[in-house]
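Novice: Here is my input, please return the structure:
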Amino acid sequence: MRNEDTATERRHHVATAGATDFLTETHLEGQEHGRVALRALAGRLSVSPPAVSRMAQRMARRGLVKREGACGLALTEQGLRIAMRALRKRRIFEVFLVRQLGYGWHEVYPVAAPVSNTLDDELVERMYQRLGHPARCPHGDPIPGLDGSIAQPPSRALSELGEGERGVIGRIGSHDSEMLRYLNSIGIRPGVPLMVVARAPFSGPLRARLGEGDHAYDQALGVELASRVWVEPASAFA
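Specialist: Predicted coordinates:
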C-alpha cells in the first residue's frame, strides 16, 4: 500500500513540477518578446504545440493563465505568483552552484532547472542567507523577492547600441548551453564593461570593446548573438 501511495505522490509531484515549468516559461517568454505565442512556448518547453495547448487549457481551468488573442497566453495574478516563487528558487540555487560548488555561470541552468522546484523552501532561504542575499542569478537576471516583486534595471540589447555607446553587460538573455559556452569563451559575461566601436550597415555584425584599460580587447558579434546580450548603465549594475 505504501508503494502505491509513494507512486501517487511521485506522479503528483511530476505534474506539479510540469505545471510550474509551464508557468515559469510562459512568464519568461512574455518578458522577452512582449507576448506569448503557443508555438514559441512549445519550443521553450521542448514539447509539441498540441501538448502546450492541452496544458494551457488545464492551466486556464485552474485560473493560472488566460488567453490573449487567437494564439496568445498570459499569466493570471495567481499564475504569476507561482512563476515568481519558482524563479526565486531557481536563481538562488544557480548562485549556490556557482559560489559553493564551482560551476561556471554558463553551466548552471541545465543543472538547476530540473531540480530547483523540488527543493524545500526553507532550504532555499537558508542558501539565500548564507550567500549574502544576492540580487541576481549568474546570468544577470534579478532574483524575485519573497513577495514576488522583481527589480528589473533599465537595459538595451547590445544589437541596438550605436557606435560609441557604452555600458556594462547586465544579463544574458539565453539558456542555450552552446551559446552560453561560446559567449563565455569570448569574454561575454555579466559584469563586463563594453563599448561599441563599429557597426556594419544593413544589420551586419558589430565590434565591441570588452573590458577597460590595458586589458581591453575588441570582439566581433553577429546581430543574433548581440540581441541576447543586455547592456545596462554602469550605475545600474551591482
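Novice: switch to C-alpha atoms for all contacts and neighbour counts from now on
Specialist: Fine.
Novice: Which parts of this protein are strands?
Specialist: 36-37, 65-68, 72-75, 156-157, 166-172, 193-199, 206-210, 217-221, 229-232 (DSSP state E).
Novice: I'd like those written out as JSON lines, with distance to residue 114 added.
Specialist: Shown next, in JSON lines, are the strands of the chain (distance: least, C-alpha to C-alpha, whole Å):
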{"stretch": "strand 36-37", "distance to residue 114": "22"}
{"stretch": "strand 65-68", "distance to residue 114": "22"}
{"stretch": "strand 72-75", "distance to residue 114": "21"}
{"stretch": "strand 156-157", "distance to residue 114": "28"}
{"stretch": "strand 166-172", "distance to residue 114": "20"}
{"stretch": "strand 193-199", "distance to residue 114": "32"}
{"stretch": "strand 206-210", "distance to residue 114": "33"}
{"stretch": "strand 217-221", "distance to residue 114": "31"}
{"stretch": "strand 229-232", "distance to residue 114": "25"}
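Novice: this one as well, want them side by side:
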Amino acid sequence: MPATSPAIEDYLKTVYAHTEWQPDPITPKALADKLGVAPSSVTEMVKKMAANGLISHVPYGPLRLTDAGRARALSVVRRHRLIETWLVAEMGYAWDEVHDEAEVLEHSLSDRLLEAIDVRLGRPTRDPHGDAIPSASGEVASEPFVLLSEAPTAHVGRVIRISDRDPEVLRELERRGIRPGVEIVVTDAAGEPVTLQAAGEAGELARDVATAIWVTA
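Specialist: Okay, here's the model as predicted:
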C-alpha cells in the first residue's frame, strides 16, 4: 500500500485531529472507534504507516505522528477544510452538509484545482466550523481556547470552533445564531442547561451541546 493511499490519509487525518483540540495522544482502540474499523485492521495499518515513517508507536502505547506523518496529515486536513469552505461559500451547501462531501473530494482534487479554489476564496484561514485551514507550507493558526462547557460563570469569549461531528447540533446552533466569531457571555456555568448570552441575546444550551463549542480563553 503506497504512502499516499486514501486509507492512509484517513488514518493520518484522524490521528492529527484527535490532538488538535486536546493534548492526549490517540490510542489504537480510540482510532478504531473513530474510523469504525476492527482493532486488527488498525494494528495492520499502523505497522504499514510505521514502516513508511509516518507514525511512531510502541506496542499497546499511543500513536504519534512523525514529522513526515504530520506534514502529510496537514496536507489532507488542508484539502478537507478548503473543500468544506468552498462548498459553503460557492456551492450552496449548509455547514452541516459538507463533511461527507469533503471526505470524498479530498482524495481526488488535483493540487492545481485546490490552489485555484484557495485563491478564489481569498486564501481563507478558517473553515465554516472555525477549524484552522493549514497553509500550503503547513502552518496552522491557533489561539488559547476553552470548551464552553468548562468555561466559568462570567466568562466572556468569542466562538472559535464548533465541532461538526453532529449535524443536528450544527442545525440547532444555526437556528440560535451561534457561529464562529459570535461573542458569548456565560451567565451560569454550574447549572444544566448552561445559561448564556450569545450576540447579546439571553439563552440556554444543553451541556452536551456546550461541549461542541470552543471559545477564546
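Novice: picking that back up, just tell me which of the strands of structure 1 ends up closest to residue 185 of structure 1.
Specialist: Using C-alpha to C-alpha as the measure, strand 217-221 is the one of these that comes nearest residue 185 of structure 1, at 11.4 Å.
Novice: so that closest one matches what in structure 2?
Specialist: Aligned by TM-score structural alignment, strand 217-221 of structure 1 falls on residues 202-206 of structure 2.
Novice: List of residues touching the matching stretch?
Specialist: Stretch 202-206 of structure 2 has contacts (C-alpha atoms under 8 Å, 6 or more residues apart in numbering) with 192-197.
Novice: quick one: the lengthiest helix in structure 2 aligns where in structure 1?
Specialist: In structure 2, with assignment by DSSP state H, the single longest helix is helix 67-90. Helix 67-90 of structure 2 corresponds to residues 77-100 in structure 1, going by TM-score structural alignment.
Novice: list the buried ones in that stretch?
Specialist: The neighbour-count check on stretch 77-100 of structure 1 (16 or more other C-alpha atoms under 10 Å) flags 79-98 as buried.
Novice: re the thing from before, closest to residue 144 of structure 1 out of the strands of structure 1?
Specialist: Per C-alpha to C-alpha, nearest to residue 144 of structure 1 of the strands of structure 1: strand 166-172, 15.0 Å.
Novice: how much does that closest one stray from structure 2?
Specialist: Compared with structure 2 after fitting, strand 166-172 of structure 1 has a mean deviation of 1.0 Å; criterion: mean C-alpha distance after the TM-score superposition for structure 1.
Novice: Relative to structure 2, which residues correspond to stretch 40-48 of structure 1?
Specialist: Using TM-score structural alignment, stretch 40-48 of structure 1 pairs with 30-38 in structure 2.
Novice: Residue 25 of structure 1 contacts residue 41, correct?
Specialist: Yes: contact between residue 25 of structure 1 and residue 41 holds when scored by C-alpha atoms under 8 Å: they sit 7.1 Å apart.
Novice: Counting neighbours, go ahead and name the busier of those two.
Specialist: residue 41 (24 against 19; other C-alpha atoms under 10 Å).
Novice: how far away is that one from residue 91 of structure 1?
Specialist: Going from residue 41 of structure 1 to residue 91 of structure 1 by C-alpha to C-alpha, to the nearest Å gives 20 Å.
Novice: what about residue 36 of structure 2, how many neighbours?
Specialist: Neighbour tally, residue 36 of structure 2, other C-alpha under 10 Å: 9.
Novice: Nothing else from me, thank you.
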